[in-house]
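1. no FASTA, just this:
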């Protein structure tokens, strides 16, 4: 179910969350009216508004913090992919200057970039790594070490450092794919959302009160959708893509 939601376009996620929130919020006062309707008094309306205001305020604050956290993680993921692509290009550039025959290094660097983009990124959406990309990384390290063995100490150290940078950035990318907003925040959000819906039973059963509950639920549903869309840095329509790695492969192929 979550995979289908992450694969859906952003507008569909916004509509789904807002629609479900409105339906759930309106169901509470309608059911309460059948069981025990709230008194239609000014005091009761004041209690309902105060309770709803407190819960919605706290929920909005938690969602804003969660959205900020998700945005930071997304920016870090995009920066990691960019640095990984740049490290690959830098490795091949150094090899091209230092090696008499850099073709083997170029070949494995291109293979790594392409398998990471076409196989590992889809796998990361499932929380997995790609075996083909791991093999390409191992081949890149092997070829680099073999090449470094034929170079002087300074050039060899530079080449080995750069291939280590690529490996470290791949590890960082894989760790980031397991990230997202902590589960405790989602638990708190769900608890506060349930409390907000429950506050709907406090409103006197009038149409304008139901309209108020529905509009508020639609807004909260949209905020929930926004956090959900940005929650996983390598999943969904708003995520860190593999374009920098594909671009690096094209650049390296032209060298």
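-> Arrived safely, thanks for sending. The structure presented is a predicted model; accordingly, all values stated were derived computationally and were not measured. Residues are numbered from 1 along each chain as shown.
2. okay, CA-based contacts and neighbour counts for the rest of this
-> OK.
3. tally of neighbours for residue 48?
-> 19 (other Cα atoms under 10 Å).
4. the helix or strand hosting residue 71 packs against which elements?
-> Using DSSP states H and E, residue 71 maps to helix 42-98. Counting contacts by 3 or more Cα pairs under 8 Å, 6 or more residues apart in numbering; DSSP states H and E, helix 42-98 packs against helix 103-115, helix 153-176, helix 183-199, helix 207-231, helix 243-253.
5. and here's the other structure:
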């Protein structure tokens, strides 16, 4: 039996999603709680690997067990009690054996938050960046971004991928009433470090340190060394992971009865 977990987490205290030797990860923490609660070794596969310090408002993972689980509100509650306060499971539900948290996903939606004013309650949750940014110019850069599909210039150099093609659905900047500047971007896939590098490069555009022509030349060059510095991880959020309706067929029922 295969189950999907829907969860959220504040990434500040973790060395990213993926289990690793040099620090505590979200995956490792989740697996430990599931293993303890279910009484057998549990290994989870996430929809994607968020970097150290990156947050997720919605993340999905799957795991396999030999026997069906007795899904109940008590099981969900007990698991959340075992997890740290910065990781929360919203629900879990059965899926088909062929459904995969990573490979069945059809889209990912990220947001990046920038605040000009220091806020004691948002420490580690946004990028505190004091210089004024021209979001109109940054939105013009977004329009250029949407005209392309190869984003090698915004990928970490040692990314282990066969191609750098991504199909963007939207990309835009929006200023909120509390003067927070938020970057919205959705695509079928993202490269390692892609969103943070796009943000870091667009910040140069927003400060009038880079022309729109130079921004497009960076895209066309397919060369990471000429793009801007990656923005810090603390402003980045994985907001939504999209799946075909048949993958999420049991989710509505689980949310209703969870």
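-> That came in fine, so what should we check first? Here the structure is a predicted model, which means the values were calculated and not measured.
6. got a TM-score for the pair?
-> A TM-score of 0.24 describes the superposed chains when it is computed by TM-score structural alignment, normalised by the length of the first structure; 106 aligned residues with a Cα RMSD of 6.2 Å.
7. re earlier: any chance of the helices and strands packed on helix 42-98 of the first structure in JSON lines, with mean neighbour count and distance to residue 55 of the first structure too?
-> Converted to JSON lines, those look like this (neighbours: other Cα atoms under 10 Å; distance: least, Cα to Cα, whole Å):
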{"stretch": "helix 103-115", "mean neighbour count": "21", "distance to residue 55 of the first structure": "48"}
{"stretch": "helix 153-176", "mean neighbour count": "17", "distance to residue 55 of the first structure": "32"}
{"stretch": "helix 183-199", "mean neighbour count": "16", "distance to residue 55 of the first structure": "6"}
{"stretch": "helix 207-231", "mean neighbour count": "20", "distance to residue 55 of the first structure": "11"}
{"stretch": "helix 243-253", "mean neighbour count": "17", "distance to residue 55 of the first structure": "42"}
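8. okay, the ones you listed in a markdown table with distance to residue 80 of the first structure next?
-> As requested, those are exported to a markdown table (distance: least, Cα to Cα, whole Å):
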| stretch | distance to residue 80 of the first structure |
| --- | --- |
| helix 103-115 | 14 |
| helix 153-176 | 6 |
| helix 183-199 | 23 |
| helix 207-231 | 17 |
| helix 243-253 | 10 |
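9. for residue 139 of the first structure, find the nearest of these.
-> Closest to residue 139 of the first structure of these is helix 103-115 (Cα to Cα; 6.6 Å).
10. which strands or helices does that closest one pack on?
-> In terms of contacts (3+ Cα pairs under 8 Å, 6+ apart), helix 103-115 of the first structure is packed against helix 42-98, helix 131-148, helix 243-253.
11. so which of those is nearest residue 222 of the first structure?
-> Closest of these to residue 222 of the first structure is helix 42-98, at 10.7 Å (criterion: Cα to Cα).
12. relative to the whole chain's centre, how far out is that closest one?
-> Offset of helix 42-98 of the first structure from its chain centre (Cα atoms, centre = their mean, to the nearest Å): 8 Å.
13. any idea how far residue 161 of the first structure is from residue 73 of the first structure?
-> Residue 161 of the first structure is 26 Å from residue 73 of the first structure, where distance means Cα to Cα, to the nearest Å.
14. ugh, wrong one, residue 228 of the first structure
-> Taking Cα to Cα, one finds residue 228 of the first structure at 13 Å from residue 73 of the first structure.
15. any common contacting residues for those two?
-> Residues within reach of residue 228 of the first structure and of residue 73 at once, by Cα atoms under 8 Å, 6 or more residues apart in numbering: there are none.
16. stretch 141-161 of the first structure spans what distance, first to last residue?
-> Stretch 141-161 of the first structure: ends 11 Å apart by Cα to Cα.
17. ok, residues contacting that stretch?
-> Here stretch 141-161 of the first structure has contacts from 91, 94-95, 98-99, 104-105, 108, 163, using Cα under 8 Å, 6+ apart.
18. at 7 Å instead, please
-> Among residues not part of stretch 141-161 of the first structure, those counted as contacts by Cα atoms under 7 Å, 6 or more residues apart in numbering are 91, 94, 105, 163.
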